[in-house]
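>>> Need coordinates for the below:
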Amino acid sequence: MSQRVLLTGVAGFIGFHTARKLLARGDAVVGFDSVNAYYDQRLKRARLAELDRQTQAAGHDFTFVEADLADRAALDRVFAQAPFDRVIHLAAQAGVRYSLENPESYVSSNLVGFANMLEVCRHAGVPHLTFASSSSVYGANRKVPFSEHDGVDHPIQLYAATKRSNELMAHAYSHLFALPVTGLRFFTVYGPWGRPDMAYFSFAEKIMAGQPIALFNHGRHSRDFTYVDDIVEGVVRASDRIAPPSPSFDPARPDPATSSAPFRIFNLGNGRPVELRRYVEVLEQALGKRAVIELRPMQTGDVEDTFADVGEIERALGYRPTTTVEEGLKAFVDWFLAYRRLA
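Prediction:
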């Protein structure tokens, strides 16, 4: 049956793709986004225009609300219009590097905004809240693959700290108010309509312009690159399946992956890390042009490797991402070159 879904961050990369999937299957979507200037707002507006075009062409039920999550009154007005069957919260101040320069925006969007979302979901009796966390919560962990059963108490930048805070805040609300919540730890998402601040996007722009690209840690670190369609499939499946309490939770020996509350956390990654230098090789092949590479040491706040253990989400939801970087980067480059011509 179709659902009425509130989707925050709808003008963002993952939010845009999630909206398209929900609308295509017949859900009514209320999209919420501040369309901030963290990166080129023209791309965000182009995503919204594409959603409007598809809505008009197919008769989808899509409404857009431009407002800030830190504005509690704006959220209250949205929830006062009609009840939601699901809330998918993808809005956040993104970016690791930017958190070193502008920490206040992370407090406003990721902490104040998330607290507002929990409050309105609680008072509205939302049946299920699904929200975006991040693989960055694993921080200083070096044991791979990263598992939901691992402790995550050593974030190494503010962005990661706010995402871990979101998980803790959500668990408290789930415990206190029986609010079903699912958090998803995304691993390095890429694909068409992506974010210009992400490495693969800026690499493509610089390669086409003949400018050098910087590979930190001399390109030796690996990332669990996850194609956006695989992320969206996981988001929608998780949202559809309301989080239950874990029957295996033991308060004498609490496991981070379980809870007596209707709360759960899943890794959502490809489960097949790729070294950065290999990733660039695949991008070069898709673009048909070689990169000028500058090898540099590790950046502050960066991690050497990410690698998702996806066993928990596979067991719970019967889902595992499948897209290879060869397939995913080819799809990105096809979109990138077309968008570049239009821009």
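>>> make it CA atoms for all contacts and neighbour counts henceforth
Will do.
>>> Residue 55 contacts residue 62, doesn't it?
Yes. Using Cα atoms under 8 Å, residue 55 is in contact with residue 62, at 6.6 Å.
>>> Look at those two and report which has more neighbours.
residue 62 (21 against 17; other Cα atoms under 10 Å).
>>> all helices for the stretch 1-150 of the chain, in order.
13-24, 41-58, 72-81, 98-101, 103-106, 113-124 (DSSP state H, counting those that start in this stretch).
>>> so what secondary structure elements neighbour the third one?
Secondary-structure packing of helix 72-81 (3 or more Cα pairs under 8 Å, 6 or more residues apart in numbering; DSSP states H and E): helix 113-124.
>>> likewise the first one?
Taking 3+ Cα pairs under 8 Å, 6+ apart as the contact definition, the neighbouring helices and strands of helix 13-24 are strand 4-8, strand 28-33, helix 41-58, helix 228-240.
>>> now the ones you listed in JSON lines, with distance to residue 98?
As requested, the helices and strands packed on helix 13-24 are arranged in JSON lines below (distance: least, Cα to Cα, whole Å):
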{"stretch": "strand 4-8", "distance to residue 98": "21"}
{"stretch": "strand 28-33", "distance to residue 98": "19"}
{"stretch": "helix 41-58", "distance to residue 98": "17"}
{"stretch": "helix 228-240", "distance to residue 98": "22"}
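>>> From residue 55, how far off is residue 235?
Computed as Cα to Cα, to the nearest Å, the residue 235 to residue 55 distance reads 21 Å.
>>> next one: residue 239
Relative to residue 55, and taking Cα to Cα, residue 239 is found at 22 Å.
>>> and residue 103, how many residues sit next to it?
Residue 103 has 14 nearby residues by other Cα under 10 Å.
>>> got the contact list for the closest residue in space to it that isn't next to it in sequence?
Distances taken as Cα to Cα, 6 or more residues apart in numbering place residue 158 nearest to residue 103, at 7.1 Å, with adjacent residues excluded. Contacts for residue 158 (Cα atoms under 8 Å, 6 or more residues apart in numbering) come out as 96, 99-100, 103, 106.
>>> pretty sure residue 326 is touching residue 282, no?
Yes. Because the distance of 6.2 Å satisfies Cα under 8 Å, residue 326 is recorded as touching residue 282.
>>> Between those two, which is the more surrounded one?
residue 282 (18 against 14).
>>> Please provide the structure for the following sequence as well, for comparison with the first:
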Amino acid sequence: MADAVLIRALKGQPKTLNLCNRHLDKIPKAIGKLECVCQLNLKNNKIKKLPPELTHLFQLQVLNLGNNAFEEFPQLLQHLHNLEKLHFFCNKISEIPPTCLNGFKSLTFLNLNNNRLQTLPPEICNLLNIQFLSVDNNQLRDLPVEFCALTTLQEFHAAGNQLISLPLEFGYLTCLQRLHLQKNKIRELPEGIGKCYQLRVLDVAANELRIFPTELSGLPLKELHCEENPLLQHLPVHSLQEEEVLALKEISVRFVMRSLRDRYSYLRKAIRRYPDLRDMLAQCSKCAVCGEAFLNTWLECVHFLDAKGMNLGNAIGKIPVRALLCSYKCFNSQDHAYYGVAFP
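Predicted coordinates:
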């Protein structure tokens, strides 16, 4: 049946070829003669392997291999240099060989939903133009740090996996607009997510989150889905703490950071000769109450934001957001809305 379709297609040299729902267990070798094909649909068949002749489709831009019987990611796909969209959902892929990702220079869309992936290779960073990536319903436990090099990524779906955390470098995904991570085991979102300045949709429903990162309110979110998480509740309990004794390193860092605010400070000039010190000071945080810088000694607190005040049309109620305070002195001061975190 497929051979007959290809014979008819050879006469017209079509741009689009639809071979879905044909009960195919292999692709006829004659496919390699259709060099004009730009879109090839092979969805809903029983295909396990691709013929080498497929690499002759030099103009192929869209390939749909969804809902087939592939157990291995076809390495010959890397030779389809003009491929822009690849649908590979509902197969049995358990891993992606690193070399397979070297040739996808034009790929902007990749759908790997409903496979058996346990990891993504570090070479995922070779998808230089990827805009849409979906790996829903796999078995991923983490994401490689190289994933954060996908600076063109606009939409990422990883729902229904086993993710516990995200890379600390997640903030490098500055083009990200939609992030769907529902139904995982994520306990904490990285502070770097606050640098995803274009993020408009964040879905972290049905995870294990208790609190959100400090910069959440600075994101241009239009939708935040966080139901079915053990979020901290706004149940204040009175507590008064004594001022702690700071380590000498912490005292020194705080002194240096205060001095650096003076444009005529000697330290401001001297520090240029100590790059390691500059790198260490770059890790400093700012107290949510007094605004002073600190390095390692802080008090983790929480404040509760009203979803309506964040212009989140879909969310209601209070959202717990992390806040860092430099000392118990600031914590015990009056007229702030920060609470210490009490664990049961």
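>>> quick one: TM-score?
Superposed pair, TM-score by TM-score structural alignment, normalised by the length of structure 1: 0.26. Supporting alignment: 144 aligned residues with a Cα RMSD of 6.6 Å.
>>> okay, the helices of the stretch 1-150 of structure 1, which one's buried deepest?
helix 13-24 (a mean of 22; mean count of other Cα atoms under 10 Å).
>>> tilt between that one and helix 228-240?
Using axes from the mean of the first three to the mean of the last three Cα atoms, to 10 degrees, the inter-axis angle of helix 13-24 of structure 1 relative to helix 228-240 is 60 degrees.
>>> quick one, helix 13-24 of structure 1 and helix 41-58 angle?
Using the same axes, to 10 degrees: helix 13-24 of structure 1 against helix 41-58 is 10 degrees.
>>> what angle separates helix 13-24 of structure 1 from strand 4-8?
170 degrees.
>>> so residue 267 of structure 2 is in which element?
helix 266-270 (DSSP states H and E).
>>> Just list what that helix packs against, helices and strands only.
helix 248-259.
>>> one more time with 6 Å
Contact partners of helix 266-270 of structure 2 among helices and strands, from 3 or more Cα pairs under 6 Å, 6 or more residues apart in numbering; DSSP states H and E: none.
>>> Return the set of buried residues in whichever helix or strand comes after it.
Using DSSP H and E, the next helix or strand after helix 266-270 of structure 2 towards the C-terminus is helix 275-281. For helix 275-281 of structure 2, burial by neighbour count (16 or more other Cα atoms under 10 Å) applies to residue 281.
>>> what's the following helix or strand after helix 275-281 of structure 2?
strand 285-286.
>>> coming back round to it: closest one to residue 213 of structure 1 among the helices and strands packed on helix 13-24 of structure 1?
Proximity to residue 213 of structure 1 (Cα to Cα) singles out helix 41-58 among those, at 22.3 Å.
>>> could you give the angle of that closest one to strand 28-33?
Using the same axes, to 10 degrees: helix 41-58 of structure 1 against strand 28-33 is 170 degrees.
>>> mind checking how far residue 270 of structure 2 is from residue 259 of structure 2?
From residue 270 of structure 2 over to residue 259 of structure 2 (counting by Cα to Cα), the distance is 12 Å.
>>> Between the two, which has more neighbouring residues?
Neighbours per residue, other Cα under 10 Å: of residue 270 of structure 2 and residue 259, the larger number sits with residue 259, 15 against 9.
>>> Contacts only, for the more buried one.
Counting by Cα atoms under 6 Å, 6 or more residues apart in numbering, residue 259 of structure 2 makes contact with nothing.
>>> Any buried residues in the helix or strand where residue 204 of structure 1 lies, and which?
Residue 204 of structure 1 belongs to helix 199-209 when elements are defined using DSSP H and E. In terms of neighbour count (16+ other Cα under 10 Å), helix 199-209 of structure 1 has its buried residues at 199-201, 203-205, 207-208.
>>> Farthest pair within the residues you listed?
Largest pairwise distance in the buried residues of helix 199-209 of structure 1, by Cα to Cα, is 14.1 Å, between 199 and 208.
>>> For whichever strand or helix holds residue 40 of structure 2, which helices and strands make contact with it?
Element membership for residue 40 of structure 2, per DSSP H and E: strand 39-41. If contacts are counted by 3+ Cα pairs under 6 Å, 6+ apart, strand 39-41 of structure 2 sits against strand 16-18, strand 62-64.
>>> where's residue 322 of structure 2, which helix or strand?
Going by DSSP H and E, residue 322 of structure 2 is part of strand 318-325.
>>> next SSE after that strand?
Defined by DSSP H and E, the subsequent element after strand 318-325 of structure 2 is helix 328-331.
>>> what comes into contact with the next helix or strand along the chain from that following helix?
With elements assigned by DSSP H and E, the helix or strand that comes after helix 328-331 of structure 2 is strand 339-340. With Cα under 6 Å, 6+ apart as the test, strand 339-340 of structure 2 has contacts from 301-302.
>>> doesn't residue 304 make contact with residue 320 of structure 2?
Yes. Taking contacts as Cα atoms under 6 Å, residue 320 of structure 2 lies within contact range of residue 304: 4.6 Å.
>>> For these two, indicate the residue with more neighbours.
Neighbour totals were compared for residue 320 of structure 2 and residue 304, and residue 320 leads with 21 against 18 (other Cα under 10 Å).
>>> Could you report the neighbour count for residue 223 of structure 1?
23.
>>> Ok, residue 18 of structure 2 next?
13.
>>> how near is the closest residue to it other than its chain neighbours to residue 255 of structure 2?
Among residues not flanking residue 18 of structure 2 along the chain, residue 41 sits closest, at 4.8 Å (Cα to Cα, 6+ apart). As judged by Cα to Cα, residue 41 of structure 2 and residue 255 of structure 2 stand 65 Å apart.
>>> check contacts around residue 274 of structure 1.
Residue 274 of structure 1 neighbours (Cα under 6 Å, 6+ apart): 222-223.
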